[in-house]
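Trainee: quick one: sequence plus predicted model below, questions after.
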Amino acid sequence: MTGPLPESALGIGWRPQICGLIDQLDGLDFCEVIAESLSRDGRAADAVRVPDELEALRARGTAVVPHGISLSLGGAEPVQEARVDHLSACARAVAAPLVSEHIAFVRAGGLEAGHLLPVPRSRDALDALTANIARTRAALEVPLAVENIATLFDWPDDDFTESEFLAEIVERTGVYLLLDIANVYANARNRGRDPHTELARLPTERIAYCHVAGGHESGGRYHDTHLHPLPPEVLALVTEFVHDHPVPLMLERDGNFPPAYELLDELDALANAAARAPITATARAGLR
């Protein structure tokens, strides 16, 4: 399957705190920017302001993917038009090949959770999710990919397994899947399941790209934090998965940023796990 990004692409989550390092990367195919971090441009009602560093990166040929965190696609209520319009405006501003969001809900009855919450894998929830994805796609000029999230609990009496639920979403809507391999690992580990088996069950025919991130164990639970180095177990999953499913891969790091050379080592580890050419940095020796 040909997706919006080259199947051998490597990327990183663009964050202002590491934009100077990202600017020095050679061979970076794409980056992902949090859509809600791009503010409205007061000169035009339907435009957003792109940071100069991100615009320079895009101008050099690095694809930029807006990644939403607040649409609440899995909510019982219809997605809010203003939020969809903002995501669409972000895509236009960076000439994005696609946009992405989460299979989750973040609000209900006017209350904001401030966190990505798991959607019950029920038929009613699937109907609501399908409707919200359709509403969102109708307002976008580029494809949409939806991401599986890490969850610390399951709703009781689910009608579907996670793999069945994701397959139903893809089949009903034609949406792309943003497969978070680290989330598959976290969910399997916390439920006492084999992550390799869980990964093999997921629908692969519509994968747009994959997230890979670090985490740590606390209180007997593994937490997908995006604040820690990539664990060897997640890299092993990457190696196994891309052997049969060559897909774009992206390193996620949202905080607790290490020294530049350590972040470069993580990018190297991801490239090595996928048997791909590494991303290099201009004057790497000076980044230590």
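Mentor: Looks like it came in fine. Residues are numbered from 1 along each chain as shown.
Trainee: switch to C-alpha atoms for all contacts and neighbour counts from now on
Mentor: Noted.
Trainee: did I read that right, Val79 in a helix?
Mentor: No: for Val79, which was evaluated using DSSP: H, G, I helix; E, B strand; the rest coil, the result is coil, with no helix membership.
Trainee: that one: what's it in contact with?
Mentor: 71-73, 132, 135-136 (Cα atoms under 8 Å, 6 or more residues apart in numbering).
Trainee: secondary structure element for the most centrally placed residue in the chain?
Mentor: Among the residues of the chain, the one closest to the centroid is His211, at 5.2 Å (Cα atoms, centre = their mean). Using DSSP states H and E, His211 falls within strand 207-212.
Trainee: report all helices and strands that the next helix or strand after that strand contacts.
Mentor: Following strand 207-212 in sequence order, the next helix or strand is strand 216-218 (DSSP H and E). Applying 3 or more Cα pairs under 8 Å, 6 or more residues apart in numbering; DSSP states H and E, one finds that strand 216-218 contacts strand 221-223.
Trainee: what are the contacting residues of the helix or strand just after the strand it packs on?
Mentor: Per DSSP H and E, the first helix or strand lying C-terminal to strand 221-223 is helix 232-244. Under the contact criterion Cα under 8 Å, 6+ apart, helix 232-244 has outside partners 181-182, 185, 195-196, 199-200, 212, 269-270, 273-275.
Trainee: make a ChimeraX selection of the buried ones in these.
Mentor: To isolate the buried subset of those in ChimeraX, counting by 16 or more other Cα atoms under 10 Å, use the following:
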select :181,182,185,195,196,199,212,269,270,273,274
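Trainee: in a markdown table, list the contacts of helix 232-244 along with secondary structure.
Mentor: Formatted as a markdown table, the contacts of helix 232-244 follow (three-state DSSP):
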| residue | secondary structure |
| --- | --- |
| Ile181 | helix |
| Ala182 | helix |
| Tyr185 | helix |
| Pro195 | helix |
| His196 | helix |
| Leu199 | helix |
| Ala200 | helix |
| Val212 | strand |
| Ala269 | helix |
| Leu270 | helix |
| Ala273 | helix |
| Ala274 | coil |
| Ala275 | coil |
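Trainee: grab the nearest non-local neighbour of Ala167.
Mentor: Spatial nearest neighbour of Ala167, excluding adjacent residues (Cα to Cα, 6 or more residues apart in numbering): Pro203 at 5.6 Å.
Trainee: take the one below as the second:
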Amino acid sequence: MPERPDASAHLGAGIGYRLDLREEILGAAGRVEVVEVMADNYLFRPERRNELAALRERLPIVLHGLDLSVGSAERPNPDYLGEVRRLCRLTAAPYYSDHLAVTRVRGVSLGHLTPVWYGRSNLSAAIDNVNAVQDCLGIPLVLENITADLTIPGAEMTEGEFFRELVRATGCGMLLDVTNIEVNSLNRGLDPADILRSFPLESVVQVHLSGGVEAGGRMIDSHSAPISERSWSLYADLLRRAAARVVIVERDADFDDGAGIMREVSRAGAMLAAARAGAPVSP
């Protein structure tokens, strides 16, 4: 079993690598300390690997994926996993992150991050899947909490308990998406602080921050807007409780205000640095 990611090995604050933001990212040396690359944009596409190799010369890379489907009953697709391993080696990734979710059932892609049923049988399957991924990659797997409109009925534990058991059994880490907590709390009438505290915060390696839109009384995790003050406050609460090593600002649309997005990276980084220095953290 790979060792749990070391939260003291600091990589800092960065942003999800998008071609629309490439010039801003490369021109923000010092403020952008690390980039997160969406692995699925490069898997099975060897013609794009020179691009990643060049990027790796400029900035550390962490890889983030969408389709391991560790919450499925079946094992991750071996061809997909082999491509992930090649990409991890190319980028010298310290770990690989994906979601605690189901994206495939009997080999059929669902095209969506579907929530896991929080039962003992699913936990056993997830443990086996995480161990198989870590054995193949030779580096730790770090799993992200997702947005979900409901908990699948008949659950035998909470999401937080499921994460805790999975981390304990496999040594994997956690990618805590602060904005996903905000979305779930608003849409489901839950207390975001309670959700936050339910997770194994001692295992948080990386943090995601993004902005969504509200429509019809619901919040949509669109990654297309500035980070809300609710998310900043929740991020501050997290940093008082957890020793994260990376924080990534996500933006997938509406890139017009590149300078504003970079200011968000700087704000996230300043808060992370304050927490690491033992100083008071405020949003």
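Mentor: Alright, I've got the coordinates. Here the structure is a predicted model, which is why all the values come from computation and not from measurement.
Trainee: sorry, back to before: my guess is the residue nearest to the centre of the first structure contacts Asp180. True?
Mentor: Yes: counting by Cα atoms under 8 Å, His211 of the first structure does reach Asp180; the two are 4.4 Å apart.
Trainee: what's the match for the residue nearest to the centre of the first structure in the second structure?
Mentor: By TM-score structural alignment, His211 of the first structure lines up with His208 in the second structure.
Trainee: thought that match was touching Met174?
Mentor: No: counting by Cα under 8 Å, His208 of the second structure stays clear of Met174, with 10.9 Å between them.
Trainee: OK, contacts around the residue nearest to the centre of the first structure?
Mentor: By Cα under 8 Å, 6+ apart, the residues touching His211 of the first structure are 178-182, 249-252.
Trainee: Val146 of the first structure maps to what in the second structure?
Mentor: Aligning on TM-score structural alignment places Val146 of the first structure opposite Leu143 in the second structure.
Trainee: average offset of the strand holding His211 of the first structure relative to the second structure?
Mentor: Superposed on the second structure, strand 207-212 of the first structure shows a mean distance to its aligned partners of 1.0 Å (mean Cα distance after the TM-score superposition for the first structure).
Trainee: can you list contacts of the lengthiest helix in the first structure?
Mentor: Ranked by residue count, the top helix of the first structure under DSSP state H comes out as helix 123-139. Applying Cα under 8 Å, 6+ apart, the contact partners of helix 123-139 of the first structure are 73-79, 84-85, 88, 103, 119, 143-144, 159, 165, 169, 172-173, 175.
Trainee: how far does it sit from its chain's centre?
Mentor: On the basis of Cα atoms, centre = their mean, to the nearest Å, helix 123-139 of the first structure is displaced by 19 Å from the centre of the chain it belongs to.
Trainee: what's the mean distance for that helix versus the second structure?
Mentor: Looks like 1.0 Å for helix 123-139 of the first structure (mean Cα distance after the TM-score superposition for the first structure).
Trainee: quick one, helices of the second structure?
Mentor: Counting by DSSP H, the helices of the second structure are 22-26, 49-58, 78-91, 120-137, 159-170, 178-188, 192-198, 229-241, 258-276.
Trainee: right, and these - which one's nearest Val108 of the second structure?
Mentor: Counting by Cα to Cα, Val108 of the second structure lies closest to helix 78-91 out of those; the figure is 13.5 Å.
Trainee: what comes up buried for that closest one?
Mentor: For helix 78-91 of the second structure, by 16+ other Cα under 10 Å, it's 81-85, 87-88, 91.
Trainee: what span of the first structure is it aligned with?
Mentor: Across the first structure, the stretch matching helix 78-91 of the second structure (TM-score structural alignment) is residues 81-94.
Trainee: other residues contacting the matching stretch?
Mentor: Stretch 81-94 of the first structure has contacts (Cα under 8 Å, 6+ apart) with 35, 38, 46-50, 55, 58, 64-66, 68, 70-71, 97-99, 136, 139-142.
Trainee: just the buried ones from those, in ChimeraX syntax?
Mentor: To isolate the buried ones among these in ChimeraX, judged by 16+ other Cα under 10 Å, type:
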select :35,38,47,48,49,50,58,64,65,66,68,70,71,97,98,99,136,140,142
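Trainee: filter the contacts of stretch 81-94 of the first structure down to the ones in strands?
Mentor: Applying DSSP state E to these, the entries found in strands are 64-66, 99.
Trainee: returning to that earlier point: make JSON lines from the buried residues of helix 78-91 of the second structure and add distance to Ser121 of the second structure to it.
Mentor: As requested, the buried residues of helix 78-91 of the second structure are arranged in JSON lines below (distance: Cα to Cα, whole Å):
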{"residue": "Leu81", "distance to Ser121 of the second structure": "23"}
{"residue": "Gly82", "distance to Ser121 of the second structure": "26"}
{"residue": "Glu83", "distance to Ser121 of the second structure": "28"}
{"residue": "Val84", "distance to Ser121 of the second structure": "27"}
{"residue": "Arg85", "distance to Ser121 of the second structure": "28"}
{"residue": "Leu87", "distance to Ser121 of the second structure": "31"}
{"residue": "Cys88", "distance to Ser121 of the second structure": "30"}
{"residue": "Thr91", "distance to Ser121 of the second structure": "35"}
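Trainee: tell me the one among these nearest to Val213 of the second structure.
Mentor: Set against Val213 of the second structure, the nearest of these by Cα to Cα is Val84 (31.9 Å).
Trainee: where's the closest one relative to Asn41 of the second structure, distance?
Mentor: 11 Å (Cα to Cα, to the nearest Å).
Trainee: residues near the residue mapped onto Leu166 of the first structure from the second structure, how many?
Mentor: Residue correspondence to the second structure (TM-score structural alignment): Leu166 of the first structure is matched to Phe163. By the criterion of other Cα atoms under 10 Å, Phe163 of the second structure has 25 neighbours.
Trainee: and stretch 185-200 of the first structure, which stretch of the second structure?
Mentor: Here stretch 185-200 of the first structure aligns to the second structure at residues 182-197, judged by TM-score structural alignment.
Trainee: my guess is Glu162 of the first structure meets Arg121, correct?
Mentor: Yes: contact between Glu162 of the first structure and Arg121 holds when scored by Cα under 8 Å: they sit 7.4 Å apart.
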